[in-house]
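sharing a model that was predicted from the sequence below.
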Amino acid sequence: MQAPDSSTQFFYDWLDLSESEQQDAIARLQVEQPDLYQEVLPLLTASAATSLHQVLAHHALAWAADSADYSQQLIDKYQLHDEIGRGGIGIVYAATRADNTYEQQLAVKLIQPHIIEQLGQRALFAEAQILARLNHPGIAKVYDGGLFHDQVYIVMEYIHGPTLDSYLQQQELTRQDKLRLFIRICQAVEHAHDHQVLHADLKPANILISSGDQPKLIDFNLTQKFKPQSAQLHDSSLLAFSNQYASPEQKQGEYLTQQSDVYSLGKILHAVFPTPKAGSDLACIIAKATESDTGQRYLSVGDLRHDVEHLLALRPISLRQHLPFYLLKRLVQRRPFYCLLLSLLLASATSFTIAVIEKNRQLSAEKKISDNMLFELTQLLFHSKNSLEQPLSIDAMLEITRRRILSNPDIPQHIKQKMLLALLTPTPPKQHNRPTAQPATPNQP
């Protein structure tokens, strides 16, 4: 048993222990935390009282010994069959209609008398009426209700299927299938919240999976909104819930809001994914949903569902919307083909732009070289024109050209080499026309 943070937490943890473990826990608490021991002592003392003991025994499923067996009995127009389940509120039997109007398999829950004594029949019927107005494929339908020997009963839809935890063990579901299943559970809870109804006892055992992998919520906590009529009992004594999935405020017996169901859903999500990768979106969602501080928790089930839907669709979750690199990563994961195509287009456009820039640079350089060569030729002709009285020899002109080429910094080195090589190429010798010898003319006599 872990060190408790409050008297209420210790009390509910203490209820789950065996008798010997309870004695050891009380003795250890008295020594290690005497102040907390003084706070919890009234609860321990009151638990010995008959009425409170009976109510808490219901919560611990230990009231079987003094519960009447209604198997095979007729209650109004419903024929009960075998018992199919027990909870903190009552016993559930499989049933069918006994008036032969039509065949229908049902489930009948008999509320325990001690719960009725504390809450009153009218309050229970009012809450059952609210549940009857819930019409959602993810919520077990409430059809009818009534009194039998001063005992309230509620007639509900009979669900064929395993509980959520059994279903997960039996089926090899993919990660996507599990997320879709959890989203459908959230949608059912949202529907109840839209009608101002809390479940207040969400746990895998209260979620059945029917045909078509449709989750069904059962066992809404009918005591969630009521205070016991007896002044001897505290509100928390009637809160039937699972300690593992209940929110901190529910364990403390505080007023419940939708965020209490959010916490339980976060615990269920953790049960579906027991080992989420540290730092992953899934781990962040679970941590956000199960925050002890309600101010840091998701405000509604819709907010939780929204992030789980985004996780399934590889979209950014609300907790990381401010991270640019994360947003880009999610975009690539969601649209890999389009992102690859876009990357190729960007790479092609970049390469084309670089090629165009390089080509323009080459053209500019060639134009500059051409201008320089034209300038050199112009200068050479200018020198030749000014030297008409003393004409320049070919060798002199070539020498002047060679010097000007070497001294011009704007001509690239490889162009200079080609031009100088051309200047060094020997010119073919000129063919001098020799006078043709005239044949000797014979002497005239």
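Arrived safely, thanks for sending.

CA only for contacts and neighbour counts going forward, please
Fine.

for Gln321, give me its contacts.
Leu327 (Cα atoms under 8 Å, 6 or more residues apart in numbering).

hmm, 10 Å instead?
315, 327 (Cα atoms under 10 Å, 6 or more residues apart in numbering).

got it, and the one 4 residues further on?
Neighbour list for Phe325: Leu331 [criterion: Cα under 10 Å, 6+ apart].

three-state assignment of Ile400?
For Ile400, the secondary-structure state derived from DSSP: H, G, I helix; E, B strand; the rest coil is helix.

an error on my part: the question was meant for Leu80.
Assignment for Leu80 (three-state DSSP): strand.

what of Phe11?
Applying three-state DSSP: Phe11 is helix.

over to Asn100?
Recorded secondary structure, Asn100: coil (three-state DSSP).

one more structure, for comparison:
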Amino acid sequence: MNSEFSGEQQDMLFENLPNTRVFKTIFPKGSYIGPYQVIEEVGQGGMARVYRAYHQKLERFVAIKVMDKQVVSQEDHQRFVAEAKLTARLQHPNIVAVLDVGTALGLNYIVMDFIQGTSLRDIIQNGPLPIDDACKITKQIALGLHYAHNKGVIHRDIKPSNIIITKDNRPVIMDFGLAKNTKMAQDITKSGVIIGTPKYMAPEQIKGDNRSISRATDVYGLGTVFYEMLTGKPVVLGETPLSVSYSILNKEVLPPRNYRSEIPQDVQTICLKTLEKNKQKRYRSANALADDIARFLNGEAVVARQENKFYLLHKKAQRYRLWFFIGMCILLGLLNVLQFFFFNNQDQNNDLQEKYNKVLVKLQNLKSEYQRASLSQNSSKNMMTLLQAMDCNIRNQPLESLNIVESIGESVNKKEQALIFCYRAYFLISAKRYREARESLNQAISIDPSLSLAYFLRGKIFVYFKMHNNAIKDFEYFLTQKNDVEIVLLLCDTYLLEHRYTEAQNKLQDLIKLSPSNYRAYHGLAKCYLHQEEYNKAITYSVETLKKNRKFPPAFYTMGYAYYFLKQWDKSIQFFTRAEALDPTLRYTISYNDTFTPFFYFRGIAYKKQGFLREAFNDFSKGIRFFQNPSSTNRIFNLCLVERARLYAKNNKHTKAVEDYNTVRQNSPHLLNEEDVRYLEKHK
């Protein structure tokens, strides 16, 4: 294969890649954007700047969002145009109004009402809102969203910073830049691409399942804002997008009353219903949410709790106190009559109680018979207990799963006994008790040496303990029993850790022959060549990977590293940035080989080489935060500290520079050069 890009490959690889160069404000104070005179720049985002401007003839202030064509991709440009078209057809008091669109100096712009008010994000930073205020604001936003939904628009980025609260306490929804037009045949965002702000994303957004984006997605987003208004805390806590995404998908939301006990139970129930992981369990529309909040504000029963009969009775009693009191008097009178008959017919009641107990026993027996009938004849009691344990594990209860498995007695069937040990190990792995899991797998293999699942699980544990050769033996044995593509790829990754490149390449080439469309096999070869420092070949096979899957983040990461080591800084930055856009949760930056992760350090160096020091500083800081519990000897962690210290020193922030340098000197002093040491001596 030729390592040079063809014209078609160039188009494919650089399509939608943002230009990372920094630009200065194009429209200074006093300049004109069309007929609008710029007063000041009020904000900027990833692809646009926002100005406050004045239309002299109309004598009104406006906000103008100007796209920067130097930093946006073609997809971003399409979004910008789509935002103007979508928002222009929305006329609602809780949605910012679009007044005009145009072009100035070749740049597209959108003119909107200038909303005098405060960002909800800034309000929440001062603490939780009064409960009634939070409810009223949520209700109004829900009505605005319902209007947009009926016009075929899903916002997809509801968060506090996109909501302005006016002086008369009216919330206004801003920034429809990521909105989805449900009336278009095809969305700008393709399936698999994750867009939005992680802390406020619904589970279906985190998964990149854009076909599942619906009204319920905005209901979830509004639920996160409601939760934050009530508690002053975000729904999920996490330092990295990866940890945030894991929490959204796997962890239950902490009830708001845990933070603030005075929150009414009805309000908590409404809030938690909006945050259901299963979108079918959320409110069916934003309007249904608004209606339920209105019920609470009016003292009525809320729909979210109507399955509870005692709750309904309680609410009705509160609302109709007089009639409830009369009804209770009548009921007490009836009870007195029944009590009279009960004591005068004690023998008869004893007979009735005995008959009731017999019926209850029969019902329990029928239930047991039904359960037995519904099971396969070959399923033993132990196997059914295993299924019960699996169910607990699926519900993220590994310790409960372990307790269930531990209750299983010794099986007469040796294969079954081996399988029980195997599943016990599986639950131990879920509970992060790896040494016990390995012992359990050793027992499973000693009972049934042909149990392939045990070898696979033990191989994974060996990888965790960096016993790579042992892992390779287990994976190779598994493949003699069962041919599985995933295990082949896992084996090849493990070969790379032991520098057994030829074996990895042979396996991957065989896999490509069997399955020519397997893009992960091509990427496996790209990684092989990257490890062997054959960077042009790594790029070639990454190109082949992207021909088969244009949205595969690891291929972009690999090209970012390859171009980094080729010292082609521009391209390295572009490919790392593209990978990050496709992989905001950093799911693919973690592999078995920590040498190339995280990418922030490498992109930071590339930015530094290009003279973009602010971007370099941000990446080094991200690299430091990436390690939530860093080992003091972690090379990448300490390299990021060294580089950040040098940038602090360059900007005369000596206290912070010394702090970073001292951490490195304590952890890995060999990473400091003579200039670093002299700086430390000078600024003791």
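Great, that's in hand. Keep in mind it's a predicted model, so treat the numbers as computed, not measured.

mind listing the strands for structure 1?
74-75, 78-86, 90-97, 105-111, 142-148, 151-157, 207-210, 214-217 (DSSP state E).

who touches the fifth one?
Strand 142-148 of structure 1 is touched from outside by 74-76, 106-111, 121, 125, 128-135, 152-158, 218, with contacts defined as Cα under 10 Å, 6+ apart.

selecting buried members of these in PyMOL, what would you type?
To isolate the buried members of these in PyMOL, using 16 or more other Cα atoms under 10 Å:
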select buried, resi 74+75+106+107+108+109+110+111+121+125+128+129+131+132+134+152+153+154+155+156+157+158+218
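
possible to save the strands of structure 1 as JSON lines with distance to Tyr255 of structure 1?
Below are the strands of structure 1 laid out as JSON lines (distance: least, Cα to Cα, whole Å):
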{"stretch": "strand 74-75", "distance to Tyr255 of structure 1": "36"}
{"stretch": "strand 78-86", "distance to Tyr255 of structure 1": "26"}
{"stretch": "strand 90-97", "distance to Tyr255 of structure 1": "23"}
{"stretch": "strand 105-111", "distance to Tyr255 of structure 1": "23"}
{"stretch": "strand 142-148", "distance to Tyr255 of structure 1": "26"}
{"stretch": "strand 151-157", "distance to Tyr255 of structure 1": "26"}
{"stretch": "strand 207-210", "distance to Tyr255 of structure 1": "24"}
{"stretch": "strand 214-217", "distance to Tyr255 of structure 1": "22"}
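
to Ile185 of structure 1, which of those lies closest?
strand 214-217 (6.2 Å; Cα to Cα).

which part of structure 2 lines up with that closest one?
Under TM-score structural alignment, the match for strand 214-217 of structure 1 in structure 2 covers residues 170-173.

from the chain's centroid, how far away is the matching stretch?
Taking the mean of its C-alpha atoms, stretch 170-173 of structure 2 sits 26 Å from the chain's own mean (Cα atoms, centre = their mean, to the nearest Å).

equivalent analysis for stretch 613-628 of structure 2, please.
Taking Cα atoms, centre = their mean, one finds stretch 613-628 of structure 2 lying 20 Å from the centre of the chain it belongs to.

list the buried ones in that stretch?
Here stretch 613-628 of structure 2 shows 613, 615-617, 619-624, 626 as buried, counting by 16+ other Cα under 10 Å.

let me have these in a markdown table, extended by distance to Lys460 of structure 2 and secondary structure.
What follows is those, written out as a markdown table (distance: Cα to Cα, whole Å; DSSP: H, G, I helix; E, B strand; the rest coil):
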| residue | distance to Lys460 of structure 2 | secondary structure |
| --- | --- | --- |
| Leu613 | 41 | helix |
| Glu615 | 37 | helix |
| Ala616 | 36 | helix |
| Phe617 | 36 | helix |
| Asp619 | 32 | helix |
| Phe620 | 31 | helix |
| Ser621 | 32 | helix |
| Lys622 | 29 | helix |
| Gly623 | 27 | helix |
| Ile624 | 28 | helix |
| Phe626 | 24 | helix |
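
among the residues you listed, which one lies nearest to Thr274 of structure 2?
Taking Cα to Cα as the measure, Thr274 of structure 2 lies nearest Phe626 of those, at 30.5 Å.

quick one: that closest one and Lys69 of structure 2, what's the gap?
From Phe626 of structure 2 across to Lys69 of structure 2, the span is 31 Å (Cα to Cα, to the nearest Å).

so the longest helix seen in structure 2 corresponds to what in structure 1?
Assignment by DSSP state H gives helix 346-374 as the longest helix of structure 2. Counting by TM-score structural alignment, helix 346-374 of structure 2 pairs with no residue of structure 1.
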